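K.L.:
I would like the atomic coordinates for the input below:
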Amino acid sequence: MGDDAPKDGTGTAREAAAAIRARIGLGREPRAVFAVDPDHSRGRLVAEPESPTRTPFQRDRDRIVHSTAFRRLAHKTQVFIYHEGDHFRTRLTHTIEVAQIARALARALRLDEDLAEAVALGHDLGHTPFGHAGERALDRAMARWGGFDHNAQTLRIVTKLERRYAGFDGLNLAWETLEGLVKHNGPLADPQGRPLPHHGVTPAELPYPIRDYGRSNDLWLWSQPSIEAQIAAVADDIAYDAHDIDDGLRAGLIDLDALEELPLVGPALREVRERHPDLSRPRVVQEVTRRVITRMVEDVIREALRRLGDAEPESADAVRRLSGPIATFSEEVAAADKAIKAFLYRHVYRSEPVMEVMRAVEQVVEELFARFFEDPAAMPTEWCAGLDPTDEAQRARRICDYIAGMTDRFAALEHGRLFDATPVLR
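P.N.:
Below you'll find the model as predicted:
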């Protein structure tokens, strides 16, 4: 799509819909000049009439919430799998927490709150069962065909795999929402289209779903994302830090005293203990969690305002053309974020109780992939229909889509159906 080529009907129709939205108060709050303007969206790949009662990004948010992939997040692992406790976070509860933080940041910076929320709600749709362990296993299984990346799989879900509408596959989201889902963590390629390093490694090529979709819609992979997408990414970091500490404490993998020397968290803990010396442990944990979130959110707002003052972008596209992000932590809090993640990596994500389960679930995913690759007919009829028996890449991608969409529980049940013994996932 070109910069000035909206695809949602005629300009007159768009103006009429925008006028109705203005009369009923939608979008009445003044946005900053650098915010994305829903009335000037680049549009949708498949043209649709505009809604007179919802902005394009409100519609996108609603489509994501009503999608099958979104519902499945309720039964996908965040850190602890589904039967380890009812109060641990799932991928869905994590997503809702990210959306709440993103919306708060968007309001403070006078951005489009609906776009920020839509990106936050959709950012994890592509996750496999069993969290990052399932992703690692599926990435290994797909190594011959470009690997697996959950952000790329999110794009595949919202542009191909969801089948709810008569006129198109996927959700037909607006350009700005797709852009945010694909590159909320930053640019993916240089201006010549060459992939940028990811976790210190430069891939030979971009993930298949992104290359495939890029043939029909240019998402400016070389540019910075909108600030709305940037805050969805930093909200994800904030939610991970605060809530995984909470879940680690709840699981008994972390002791409260071990947090004393951790930046941000330690000062919050000491403050709570000094002010409320007789507070019960669960309430101490809750008070520490909310203080950490508040301080990280306020830091992002201050740093974003400082960077905006330096850069003075006059439009959302001016933000995209900057050399670095706007919505990010200050140097001090970025260092604290890094220390918190390293602490969680050692004491939670790579703790032996968690790793024992993760090794078992990786085995489940790897064995499912191998079985379906050997015998695609073991999948439901609609998943193996139309496969070319000579096209291994097509078969692998179909199997990958099927497994990635599974919930934890369904993956375990499928393994139990196909194998004599399933690893104990507890």
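K.L.:
when you work out contacts or count neighbours from here on, use the C-alpha atoms and nothing else.
P.N.:
Fine.
K.L.:
tell me, how many residues neighbour H150?
P.N.:
Neighbour count of H150, defined by other Cα atoms under 10 Å: 20.
K.L.:
residue contacts, A22?
P.N.:
R28 (Cα atoms under 8 Å, 6 or more residues apart in numbering).
K.L.:
what helix or strand does it sit in?
P.N.:
Assigned by DSSP states H and E, A22 falls within helix 11-23.
K.L.:
what does the very next helix or strand once past that helix contact?
P.N.:
Next helix or strand after helix 11-23 toward the C-terminus (DSSP H and E): helix 56-65. Here helix 56-65 makes contact (Cα under 8 Å, 6+ apart) with 38-39, 41, 50, 70-71, 114-115, 117-119, 121-122, 171, 173-174, 177.
K.L.:
and if you look at stretch 338-346?
P.N.:
D241, D244, I245, L262, P263, S351.
K.L.:
how near is the fifth one to D246?
P.N.:
In this view, P263 and D246 are 16 Å apart by Cα to Cα, to the nearest Å.
K.L.:
any of the contacts of stretch 338-346 buried? List them.
P.N.:
D241, D244, I245, L262, P263 (16 or more other Cα atoms under 10 Å).
K.L.:
in this protein, where's the longest helix?
P.N.:
helix 281-311 (DSSP state H).
K.L.:
which other helices and strands contact it?
P.N.:
Here helix 281-311 touches helix 91-108, helix 227-250, helix 265-275, going by 3 or more Cα pairs under 8 Å, 6 or more residues apart in numbering; DSSP states H and E.
K.L.:
what's downstream of it, the next helix or strand?
P.N.:
helix 316-320.
K.L.:
quick one: buried residues of the next helix-or-strand element following that next one?
P.N.:
On the C-terminal side of helix 316-320, the nearest following helix or strand under DSSP H and E is helix 331-344. Neighbour counts over helix 331-344 (16+ other Cα under 10 Å) mark V333, A336, D337, A339, I340, K341, F343, L344 as buried.
K.L.:
one more, please, to line up against the first structure:
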Amino acid sequence: MDSLYDGLYDDADRERLVAEPPKRVDAPERTAFERDRARVVHAASSRRLAAKTQVVGPQSDDFVRNRLTHSLEVAQVARDLSRALGSQPDIAETAALAHDLGHPPFGHNGEEVLARLAADCGGFEGNAQTLRLLTRLEAKTFDAAGRSVGLNLTRATLDACTKYPWRRGDRPGPKFGVYDDDLPVFTWLRSPETGQRQCIEAQIMDLADDVAYSVHDVEDGIVAGRIDLTRLDVGPVGEIVRDWYLPDASDDDLAATLLALRDVGGWPASSYDGSRRSLAALKNLTSDLIGRFCGAVQDASGAPGPFARYRADLVVPDQTRREIAVLKAIAVHYVMRSDDRRRLQERQRELLAELVAVIANRGPDALDRPFADDWREAADDAARLRVVIDQVASLTDVTAVAWHARLTGVSGA
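P.N.:
Reported below is the predicted structural model:
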């Protein structure tokens, strides 16, 4: 299959931090990028995603998405879009599978807590943590000096996994893609002339993430009884669109966007009632919306190709951006900002802060063996705090609660 893309990716794109000998000649032949995908699929961090919050906690309902199911859906969207554009689908799919590996317990709520607590050791950001996992924390390969290089993925795949290719403080806002002590590998995987530009495979992953969670979070909210698309409170939704996503969106823009969404073939004319027919209609709506968004981007991006590395960019029409933003805002207003959700988030923040404090106080005795080793090798307090943050970020929602109860003697999230 890779022969289709031989002219698009060179030896530098396939290079790994640590050179690897050829595999057994009698083993099934796989390309370098297929091997990358397999390594992410089999990583311990991937398994943990099944017990990490997407929007609603994974333990709250069998239907709602967790970080793993979300990542699988993003991967499917990324692979299909990549293939349609003529890009290498294994790279975009692997980046999609990996894009949330660095998220801590309790979703973005947990990310905000760790960012505040890690201010003295370089901050915390889920995407920077993903790079750290892929290139350091996951156990697979060691270099000649005995240092872990994580999964030892190819340069092209690691670059595709870099959603925010800049350091903390290089741009306004909380998003960044690399901690200062991971700069050596970041420098290795990036070319100076690319600046802060995403490669096309990272752009595909980024769009697939936006498409998947804008549509699926609304779907989850509808099934949970929190969202009724036939009775939307337009005012608060518009405010969230401007506050969170598109500050320049006008009232006329938002009104036209909602009208366009309501014209989508599968948009419901009646409230969801939990029946099999109603669920089928909802599934058809999600399919229609994903096809609408990806089709619009594919048509707008059209040319010039080829869609590999830095030879092209995705073109996302303004209308598509607005429609995605409106769907995100609907989920925020009706699910993430509900009173019960806010109370739960407050307790989660307290729990994570207490957990970081007690682990930092107890040191290596409170850490899993790999992180205890990192603690003993740390040169200063900032490095030791980073180890604690790495440990806590690796936990699932359930294990964070269990660790907190065990280490503090206080139960309950």
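K.L.:
and the TM-score, once the two are fitted together?
P.N.:
Scored against TM-score structural alignment, normalised by the length of structure 2, the superposed chains reach a TM-score of 0.82; 376 aligned residues with a Cα RMSD of 3.0 Å.
K.L.:
quick revisit: what stretch of structure 2 does the helix holding A22 of structure 1 fall on?
P.N.:
Using TM-score structural alignment, helix 11-23 of structure 1 corresponds to no residues of structure 2.
K.L.:
buried sites along that helix?
P.N.:
Going by neighbour count (16+ other Cα under 10 Å), the buried part of helix 11-23 of structure 1 is R14, A17, A18, R21.
K.L.:
name the nearest residue to the first one, sequence neighbours excluded.
P.N.:
Distances taken as Cα to Cα, 6 or more residues apart in numbering put E50 closest to R14 of structure 1, at 6.3 Å, once the chain neighbours are dropped.
K.L.:
surely the one you found and A13 touch.
P.N.:
Yes: at 7.4 Å, E50 of structure 1 counts as touching A13 under the criterion of Cα atoms under 8 Å.
K.L.:
aligned to K160 of structure 1, what sits in structure 2?
P.N.:
In structure 2, K160 of structure 1 lands on R136 (TM-score structural alignment).
K.L.:
sec struct for the aligned partner of V410 of structure 2 in structure 1, please.
P.N.:
Counting by TM-score structural alignment, V410 of structure 2 corresponds to A421 in structure 1. Assigned with DSSP: H, G, I helix; E, B strand; the rest coil, A421 of structure 1 falls in the coil class.
K.L.:
coming back round to it: now for the buried ones among the contacts of stretch 338-346 of structure 1, which pair is the farthest apart?
P.N.:
Greatest spatial distance among those (Cα to Cα): D244 and P263, at 15.5 Å.
K.L.:
can you tell me which of the helices and strands packed on helix 281-311 of structure 1 is most buried?
P.N.:
helix 227-250 (a mean of 24; mean count of other Cα atoms under 10 Å).
K.L.:
tell me the angle it makes with helix 91-108.
P.N.:
Orientation note: helix 227-250 of structure 1 sits at an angle of 130 degrees relative to helix 91-108 (axes from the mean of the first three to the mean of the last three Cα atoms, to 10 degrees).
K.L.:
what's the closest non-adjacent residue to the aligned residue in structure 1 for R48 of structure 2?
P.N.:
Aligned against structure 1 by TM-score structural alignment, R48 of structure 2 finds its counterpart in R72. The shortest distance from R72 of structure 1 to any non-neighbouring residue, by Cα to Cα, 6+ apart, is to T407 (6.1 Å).
K.L.:
the one you found contacts H75, doesn't it?
P.N.:
Yes: if you go by Cα under 8 Å, T407 of structure 1 and H75 touch, sitting 5.3 Å apart.
K.L.:
any chance you could list what contacts stretch 108-123 of structure 1?
P.N.:
Stretch 108-123 of structure 1 is contacted by residues 30-32, 34-38, 57-58, 60-61, 64-65, 70, 95-96, 98-100, 102-103, 106-107, 151, 154, 176-177, 180-181, 227-229, 231-233, 236, 301, 305 when judged by Cα under 8 Å, 6+ apart.
K.L.:
in it, which residues are buried?
P.N.:
By neighbour count, and taking 16+ other Cα under 10 Å as the criterion, the buried residues in stretch 108-123 of structure 1 are 109-123.
K.L.:
where in structure 2 does it fall?
P.N.:
Taking TM-score structural alignment, stretch 108-123 of structure 1 hits residues 84-99 over in structure 2.
K.L.:
which residues touch N185 of structure 1?
P.N.:
P225, Q230, A233.
K.L.:
mind doing that once more with 6 Å?
P.N.:
A233 (Cα atoms under 6 Å, 6 or more residues apart in numbering).
K.L.:
pretty sure it sits in a helix.
P.N.:
No: assigned with three-state DSSP, N185 of structure 1 falls outside any helix and is coil.
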